[in-house]
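Asks: quick one, structure for this:
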Amino acid sequence: MQIYLLYGGQNAEHHLSLASAFAVIRAIYFKFYSVCPIYITKTGQWLKGATLHAPLATAAQLRLQAGKTATFQDHVATGIPIQPGDLAVDNSVVFPLMHGRNAEDGTIQGLLQSLGIPYIGDGVLASAVGMDKIVSKMLFQQTGIPQAPYVPILKGQWQQDSERLLSRCEGSLLYPMYVKPANLGSSLGVRRVDNRATLISAVENAFAFAGRILVEQGIVAREIELGLLGDEKLQFTIPGEVLDRQRLNQRTDVATRQQQRLKIPAQITATALAKMKQYARKAYAIMDGAGLARCDFFLTANDDVLLNEINTMPVFDQYAMYPQLWQKMGLSSGDLIDELVKLARKRFKRQQQQTAQA
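Replies: The predicted structure is shown next:
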């Protein structure tokens, strides 16, 4: 079977996507699969690389240049321009290993689904919900899942009556607060604020990146993460803890990611873990999740569990939490990819049957 590995993209997470793609290529079982790299450049061009039957030597080779032929050489890798519909090939599956806006937000998933192409990961709805912090928080709130208090702000509302929104923030939240663009995958535009002056500045700054932002209550808590895998039959990893968060944005280099310390397994109570699994299961079901996700939680000193977010396409490189959690469970990255392929084929077959019956 052939895996089309889709990576790159027109967003701030471009470099993280390349890191994930390189890690997957090094982990995949080439005795079962061949891999065809599909690079979306920063200008939006789709380039198809030469089919791989063994891992690449360096991640730099994944930055394809447009050419008349697809080749991998020591210093130059070229790909031929293609259209998305060219990926509709029998006995193949697309792995959209892309992060951030115009990638894991349902846009790529919707494109592949409309073309009738099987793909790994969550579908259109789950991807869109997971990417938008306002929509996901409102949805999870209706489901009864505890979260940090928040105030959503739209750019038009701010321009019309910023004083009312400031009063709402200060009336329902306490300083410190965090201001976040609602639909960016990285920490670009995220700021901590401790007073009204810095709140105003942070809101104005966030609107430079998105027209929808979130003001969230600062929480003194540990950051605990769980990995999810499956559809109706969900599998959970052991919990992992981020000990010193290094914000991952377009300026984050490899050295910074290496410095981020993870503790696996995290030392938490059985009660807290049970709550996390309960909330993750409810949240993933209501957003129609199927495939993979990383659920991020806050755990307070009183053992209260708050759902922070669900990431529907976590980073896959060697420093990332998601693959390390599964490795600690005895599931290698190669086995994990194999499971994801099976889930993708299963969902595609089910969708074909539903379409035939409609």
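Asks: only C-alpha atoms from now on, for both contacts and neighbour counts.
Replies: Will do.
Asks: list the helices and strands the host helix or strand of residue 152 packs on?
Replies: Counting by DSSP states H and E, the element that carries residue 152 is strand 150-154. Packed against strand 150-154 by the contact rule (3 or more Cα pairs under 8 Å, 6 or more residues apart in numbering; DSSP states H and E) you find helix 155-172, strand 212-217.
Asks: and it, how far out from the chain's middle?
Replies: The chain centroid and the centroid of strand 150-154 are separated by 22 Å under Cα atoms, centre = their mean, to the nearest Å.
Asks: and that strand with strand 212-217, angle?
Replies: Computed with axes from the mean of the first three to the mean of the last three Cα atoms, to 10 degrees, the direction of strand 150-154 lies at 160 degrees from that of strand 212-217.
Asks: need the contact partners of strand 150-154.
Replies: Applying Cα atoms under 8 Å, 6 or more residues apart in numbering, the external contacts of strand 150-154 come out as 134, 165, 168, 169, 173, 211, 212, 213, 214, 215, 216, 217.
Asks: could you rerun that using 10 Å?
Replies: Identification of contacts with strand 150-154 by Cα atoms under 10 Å, 6 or more residues apart in numbering yields 133-135, 137-138, 162, 165-166, 168-170, 172-173, 177-182, 203, 207, 210-218.
Asks: how about the helices of this protein, start to end?
Replies: Secondary structure of the chain (DSSP state H): helices located at 14-27, 107-114, 124-131, 133-142, 155-172, 196-206, 254-259, 270-286, 321-328, 333-357.
Asks: looking at those helices, which is nearest to residue 231?
Replies: Closest approach to residue 231 among those is made by helix 333-357 (7.7 Å; Cα to Cα).
Asks: another sequence for comparison is provided below:
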Amino acid sequence: MANRLRLGVIFGGQSGEHEVSVVSAQHVMEAAADRYDVVPIGVTKTGAWLTPDETQRQLDRSDEPYHKALELAGAQGLVSRPQALTTLGEIDVAFPLIHGTYGEDGTLQGLLELAGVPYAGAGVAASAIGMDKALMKRIFRQAGLDVVEHIVVRSTQYRPDSEELREAVESSVGYPAFVKPANGGSSVGISKIASREELGRALCLAFRYDRKVLVERAADAREIECAVLGNDDPQPSPLGEIRHNREFYDYEAKYLDPDTRLIAPADLPEAMAQRIQELAVRGYRALDCAGMGRMDFFLTDDDVVFIDEVNTVPGFTPASMYPLLWEKGGLSYADLIGRLVELGLERHKERVRG
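Replies: Down below sits the predicted model:
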């Protein structure tokens, strides 16, 4: 029997979705165990890398899924524990599942490329652009895709008493509007504002998380999602819809609110569903994504479709839309993991050959 691939599942990390990453990893590792020799690689909230044995011991210590955090006293940052990094030289392929900063933004992908390790998912550039909402929306617009009206405000240019900024928001965006950090996930630092009096406070909050902030029109629309799978020939999944009762789809709405509903497949006319699937593939290609990406859209009552963003490391929990949509498309969770590993290996071969 041929030797099985050693699959390193990298998870945890420093973002607000640390616990979600842990839950995703546990499900991925369980599903992959029949095909691969799974190597758990945990990263603590302070950025310290754990050895596989340390990681497994921490996973075994608690049965509380969304309260399980990886910890190691006194260890901070990537190079604080070089013995853990040697694990990268002992795996055949990596499956990154760290959300947000230092995981989904191209930094982890760059480390894996420096180490010569194949990995599932988007490359360095697509990952970095996918985390920067301002750059991402600019590229979407240049590709001919509709995006919700917005302006970008930089911390170095911001003045609390700027009447020019208030007028720019009112003329280009209007109210209500969302104020959000350009980089970040889990809806951290986001505010919904209804008037110019609320703008300054919302900007100050967002600037705590990034030097670049988007002020974006609040779209009165349905929230539609499409899972895309593939490298140079990406395929769209059936569509899903998110329904919730909150101002925006934040961490609590995603993972803790029992009233949030994931509807799959979404109730849409066939022509509209096909149109959104085509837009999903166009957006995926515009960013040069690879492996996987969840493309998010707004659909207004008058059938205008706005592309919102790509998530290059979508969740893989039981409450995550990406694997659910592919299951509706006839691809099981385990087969989805296998296909993503194959795509990562294929892309690595092309990169090395190039």
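Asks: what about the closest residue to residue 176 of structure 2 other than its chain neighbours, distance to residue 350 of structure 2?
Replies: Closest residue in space to residue 176 of structure 2, ignoring its immediate chain neighbours: residue 194 at 4.4 Å, by Cα to Cα, 6 or more residues apart in numbering. The gap separating residue 194 of structure 2 from residue 350 of structure 2 is 50 Å, by Cα to Cα, to the nearest Å.
Asks: so between these two, which is more surrounded?
Replies: residue 194 (14 against 9; other Cα atoms under 10 Å).
Asks: isn't the more buried one right next to residue 215, touching?
Replies: No. Residue 194 of structure 2 is beyond contact range of residue 215, at 12.0 Å (criterion: Cα atoms under 10 Å).
Asks: what touches both of those two?
Replies: 174, 177, 178.
Asks: these two touch, right, the first one and residue 194?
Replies: I take that to be residue 174 of structure 2. Yes. At 8.9 Å, residue 174 of structure 2 counts as touching residue 194 under the criterion of Cα under 10 Å.
Asks: give the residues shared as contacts by these two.
Replies: Taking Cα under 10 Å, 6+ apart as the criterion, residue 174 of structure 2 and residue 194 both touch residue 218.
Asks: ok, for residue 230 of structure 2, nearest residue in space, not its chain neighbours?
Replies: Using Cα to Cα, 6+ apart, the nearest residue to residue 230 of structure 2 is residue 291, at 4.8 Å.
Asks: distance check, the residue nearest to residue 234 of structure 1 when sequence neighbours are not counted against residue 26 of structure 1.
Replies: Using Cα to Cα, 6+ apart and skipping residues adjacent in sequence, the residue nearest residue 234 of structure 1 is residue 228, 6.6 Å away. In this view, residue 228 of structure 1 and residue 26 of structure 1 are 22 Å apart by Cα to Cα.
Asks: of these two, who's got more company?
Replies: residue 228 (27 against 16).
Asks: about what we covered before: what's the angle between the strand holding residue 152 of structure 1 and helix 133-142?
Replies: 140 degrees.
Asks: after superposition, how close is strand 150-154 of structure 1 to structure 2?
Replies: Its aligned residues in structure 2 lie a mean 0.5 Å from strand 150-154 of structure 1 after superposition (mean Cα distance after the TM-score superposition for structure 1).
Asks: and that strand, what's buried?
Replies: The neighbour-count check on strand 150-154 of structure 1 (16 or more other Cα atoms under 10 Å) flags 150, 151, 152, 153 as buried.
Asks: just the buried ones out of the contacts of strand 150-154 of structure 1, please.
Replies: Buried members of the contacts of strand 150-154 of structure 1, scored by 16+ other Cα under 10 Å, are 133-135, 137, 162, 165-166, 169, 173, 177-182, 203, 207, 210, 212-218.
Asks: end-to-end on stretch 231-249 of structure 1?
Replies: One end of stretch 231-249 of structure 1 sits 30 Å from the other (Cα to Cα).
Asks: how about the alignment partner in structure 1 of residue 341 of structure 2, nearest residue that isn't a chain neighbour?
Replies: Aligned by TM-score structural alignment, residue 341 of structure 2 pairs with residue 341 of structure 1. Distances taken as Cα to Cα, 6+ apart place residue 120 nearest to residue 341 of structure 1, at 6.3 Å, with adjacent residues excluded.
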